[in-house]
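A.B. asks: only geometry, no sequence info:
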């Protein structure tokens, strides 16, 4: 068992086994195709035969390194192939090795090097044809050129495809990181703000009004428990495979009442209104609406010096409109880090919009429009 474990640690990666298999396959193909010197009547001296086999082995073996040094390998294979065809009187299929090496150069994105190598090989064969090589005529040279162009094109297509897939994966990873960061900001910022307000109130009331202090401490306990629960749900996407998924439902419009009660426990006069005919909404719309209300109430506790807040949710056939207004300091409080950019990103991601500015009573207002007539499946 120890020996098996040691072998598992030192064995090459799977792609290296594939490289070795390819090099061995090309060697077998070229050696079998050029087996003429070993059977039948001899047409060349033994030293020439040994040299030809050595060139076959060198060209085939070099393919094992084609991922690490594609251009150098292609040049070496081209030199070995040229030496083989110049010395041996037998026309073996060693050209396959150069085709594989040329494809590897193009597949690595080295288009100029691949074109230069293909042109160099065509020129070399053309010079040999002009010098009196009867094995290659003009038609064969033309066909060789077409084959090499096709090999370079196929390699470049593969490289372009891989680059596109990599770019898509990078973009998706970036968007996922942004979403997680935005959720963490909304969840942690909201509850920490409420805890800060409640702890300040508790400190001021702990001696004069112990009952109110206990109420504030109970609100701190509730806010911290809710913060931990939502933080675990947000970080659930990063959990290990063997961990259990969070079973709590995702935040949505049905839980806005919890936000309102939390803000009220922090000393704000919060009123919530709903108009229109509620209907099942896509999960992403529910989450965006909840986070916008959450972040708006967080900004009220942090920046507004307000005493009253109004939350209005309006349902329309193909969209939801949300408006949060307060009687605080107004637009002057729009400061960096307020989370407004994150709310705008949520709205834009759904094809909607979000505007901020002065409220009807001189305070601050957040107005969001979240369309949901986009074919998304409703929340079950």
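C.D. replies: Structure received. In this text, all values refer to a predicted model and were calculated from it rather than measured experimentally.

A.B. asks: could you use CA atoms for every contact and neighbour count after this?
C.D. replies: OK.

A.B. asks: just the strands in the chain please.
C.D. replies: For the chain, the strands defined by DSSP state E cover 269-275, 308-316, 319-326, 353-358, 364-371.

A.B. asks: can you redo the ones you listed as CSV with distance to residue 123?
C.D. replies: Formatted as CSV, those follow (distance: least, CA to CA, whole Å):
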stretch, distance to residue 123
strand 269-275, 79
strand 308-316, 72
strand 319-326, 67
strand 353-358, 62
strand 364-371, 63
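
A.B. asks: this is the other structure I want to compare:
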């Protein structure tokens, strides 16, 4: 069912309920039901509800005039305001609270002389008008509360939409960064080696073939990196829980791989966990491809306010990173989280990254200690 059809159905149902309520009101107080005194105002007040969305103020004004006219003519017995409840709510819920309050007060003022002229005493008249005034206040309060809730709901939904758009924009930025890392570096390196091959093909065929082989190797690495990246997009980004799988790859290749864990790694936010996983993956991949290492150690430590990542091998050193785009990707991922990256070589190669983790108890304590009172 479309929104328009649903609104029409609601208006029709409200019109029927209003007409039935107007008929039942006099019956409850024991008044005689007549066509001109009961059915006619029921039809008028109920029919007016069909136009409440487009003309809420006009519907309220006409309904109030009908009710005052029938009450003063002595054709309708019941209340002064309760038959107007749907019209009052419709107008107030659309921001016409002052107009609704004014119409309601005017109806009560019109009804006051009529009530005083009747057989009821002053105290009973005051009680009736007081009950009607209290009913008016309750109706308007409910209408305002409903309007405020609707506005809050709309604002909340708008915030959710904005957050989703921001998340998608961040994802697109991350994808563009990843693709740029792979494609831009690969095209640059392949282009250089193709130029070398073209320049040396006539005079030094061996050098040209070597340049072509290097270009093919770079292309192969880029294809593998793109395949891994597409896998992340399809299956979702991996985090700290998937780091042991990287070490299983290293062990399957013949390395002695060890994983050290410190602290509450389960409490690390997803962004830092994904970045740490990709740092470890890049380091392990380069160790397997280029370092000729026999041993690999990975250390993950959740410290107060930060996550530390350390990957150490006993291989050939930083030349592995010089041959690929992994170092650039690492630096960009760490910088995106305001972290630090340190690469050292000696008896092997070590990658150290420190990723700030906001919101930890220790980190919050440190922030309070460092802030002015």
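C.D. replies: Yes, it's here. Given the structure is predicted, the values throughout are model-derived calculations rather than measurements.

A.B. asks: dump the strands of the first structure into a markdown table; add distance to residue 74 of the first structure and mean neighbour count as well.
C.D. replies: Formatted as a markdown table, these follow (distance: least, CA to CA, whole Å; neighbours: other CA atoms under 10 Å):
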| stretch | distance to residue 74 of the first structure | mean neighbour count |
| --- | --- | --- |
| strand 269-275 | 71 | 14 |
| strand 308-316 | 65 | 18 |
| strand 319-326 | 60 | 22 |
| strand 353-358 | 55 | 18 |
| strand 364-371 | 56 | 22 |
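
A.B. asks: give the contact list for the closest residue to residue 31 of the second structure other than its chain neighbours.
C.D. replies: For residue 31 of the second structure, ignoring the flanking residues on the chain, the nearest one in space by CA to CA, 6 or more residues apart in numbering is residue 77 at 6.4 Å. Listed by CA atoms under 8 Å, 6 or more residues apart in numbering, the contact set of residue 77 of the second structure reads 25, 26, 29, 31, 71.

A.B. asks: quick one: the aligned partner of the last one in the first structure from residue 163 of the first structure, how far?
C.D. replies: Read it as residue 71 of the second structure. Aligned by TM-score structural alignment, residue 71 of the second structure pairs with residue 85 of the first structure. Residue 85 of the first structure sits 37 Å away from residue 163 of the first structure, going by CA to CA, to the nearest Å.

A.B. asks: higher neighbour count, the two?
C.D. replies: Set residue 85 of the first structure next to residue 163 and count neighbours by other CA atoms under 10 Å: residue 85 wins out with 17 against 13.

A.B. asks: for residue 175 of the first structure, grab the count of nearby residues.
C.D. replies: By other CA under 10 Å, the residues close to residue 175 of the first structure number 12.

A.B. asks: quick one: the helices in the stretch 151-300 of the first structure, in order.
C.D. replies: Assigned by DSSP state H, counting those that start in this stretch, the helices in the stretch 151-300 of the first structure fall at 210-234, 256-265, 283-299.

A.B. asks: which parts of the shortest one are buried?
C.D. replies: Across helix 256-265 of the first structure, burial judged by 16 or more other CA atoms under 10 Å covers 256, 259, 260, 262, 263, 264, 265.

A.B. asks: in the second structure, which residue is closest to the centre?
C.D. replies: By CA atoms, centre = their mean, the mean C-alpha position of the second structure lies nearest to residue 160, the distance being 3.2 Å.

A.B. asks: in the first structure, what residue corresponds to that one?
C.D. replies: Alignment note (TM-score structural alignment): residue 160 of the second structure maps to residue 172 of the first structure.

A.B. asks: distance of its match from residue 166 of the first structure?
C.D. replies: Residue 172 of the first structure is 10 Å from residue 166 of the first structure, by CA to CA.

A.B. asks: and what of residue 185 of the first structure?
C.D. replies: Distance, residue 185 of the first structure to residue 166 of the first structure, using CA to CA: 28 Å.

A.B. asks: so for the two, which residue has more residues nearby?
C.D. replies: Shown here are residue 185 of the first structure and residue 166; by other CA under 10 Å, residue 185 has more neighbours (16 against 12).

A.B. asks: and the more buried one, what pairs with it in the second structure?
C.D. replies: In the second structure, the residue equivalent to residue 185 of the first structure is residue 173, according to TM-score structural alignment.
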